[in-house]
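**Student:** how does the following fold in three dimensions:
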Amino acid sequence: MKIPQSVRELIEQGPLAHLITLNSKGSPQVTLIWVGIENDEFVIGHLAEHQKIKNIRRDPRVALSMLGDKTNAQGMREY
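**Tutor:** Now for the predicted structure:
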């Protein structure tokens, strides 16, 4: 997947992101993380092997959500 320029610009501002992984029984596990881009891959920061890392090793499907600093025409923050 090519990372859009708008996402690259947002990440350069240093926002926190929500990483959603899947627990072993399929329920979501949400973690607030630091995120960056190295080459064409997202890079996340973590200090130990927490549940999110165990989940990713078992099932690499994830979702990543970030809140932008711009608002749309309806006055809602972009994400």
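
**Student:** for the rest of this, base every contact and every neighbour count on C-alpha atoms.
**Tutor:** Will do.

**Student:** with adjacent residues omitted, what lies nearest to residue 45?
**Tutor:** With sequence-adjacent residues excluded and distances taken as CA to CA, 6 or more residues apart in numbering, residue 45 is closest to residue 34, at 5.4 Å.

**Student:** please give the structure of this sequence too, so both can be compared:
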Amino acid sequence: MVPTLAGMTNLVLPESTHRLFDRALNVVFITVDPDGSPQASLMWVSRDGDELVFGVESSRRKVRNLRRDPRVTLVIEDEEDSPVGLRQHLVVRGTVRFEGPGIAQEFAALMDRQARRYYGTDYPHANRDSDTTLIGRITPTRIGGIGPWAG
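**Tutor:** So this is what the prediction gives:
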């Protein structure tokens, strides 16, 4: 664990979690709406060291939510069951910072890597070269769920 300026702790992602980000598993991505209610969507998320990264259009509701309140919760369902028969899943809480806009080349490279994992091909969508895209970087502050990472 590494202390941060805000008093929160950055976590090192346990090695047992790494394989989840190498597979085509969708991530439930949860932000907080202005009224305090949760906003959830499915996202592609990759690992970059101990940070998690995602690509997104700057006009999305989740971006507005994260600019106001950078806290996020991710839930990833594993393909394996725990020793007691429950489906393993990873829960990551963290904070988000954005890179962009104006990073179309970096966005396309990230999305190509993710699309190869999910589609087996480069990223085919129209926003590939958009100047309104962002890369979000999640710094984990808490890890839980059911699996070897929950220790």
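
**Student:** TM-score for this pair?
**Tutor:** With the length set by TM-score structural alignment, normalised by the length of structure 1, the two chains reach a TM-score of 0.88; 79 aligned residues with a CA RMSD of 1.4 Å.

**Student:** ok, back up a step: does the residue nearest to residue 45 of structure 1 lie in a helix or a strand, and which?
**Tutor:** strand 28-38 (DSSP states H and E).

**Student:** for the spatially most central residue of structure 1, give its distance to residue 55 of structure 1.
**Tutor:** For structure 1, the residue sitting closest to the mean C-alpha position, by CA atoms, centre = their mean, is residue 64 at 3.0 Å. In this structure, residue 64 of structure 1 and residue 55 of structure 1 are separated by 14 Å, where distance is defined by CA to CA, to the nearest Å.

**Student:** trace the residue nearest to residue 45 of structure 1 over to structure 2, please.
**Tutor:** Taking TM-score structural alignment as the alignment basis, one finds that residue 34 of structure 1 is matched in structure 2 by residue 44.

**Student:** which residues touch that match?
**Tutor:** Taking CA atoms under 8 Å, 6 or more residues apart in numbering as the criterion, residue 44 of structure 2 is in contact with 25, 26, 27, 54, 55, 114.

**Student:** aligned to the fifth one, what sits in structure 1?
**Tutor:** If I follow you right, that is residue 55 of structure 2. If you follow residue 55 of structure 2 across to structure 1 using TM-score structural alignment, you land on residue 45.
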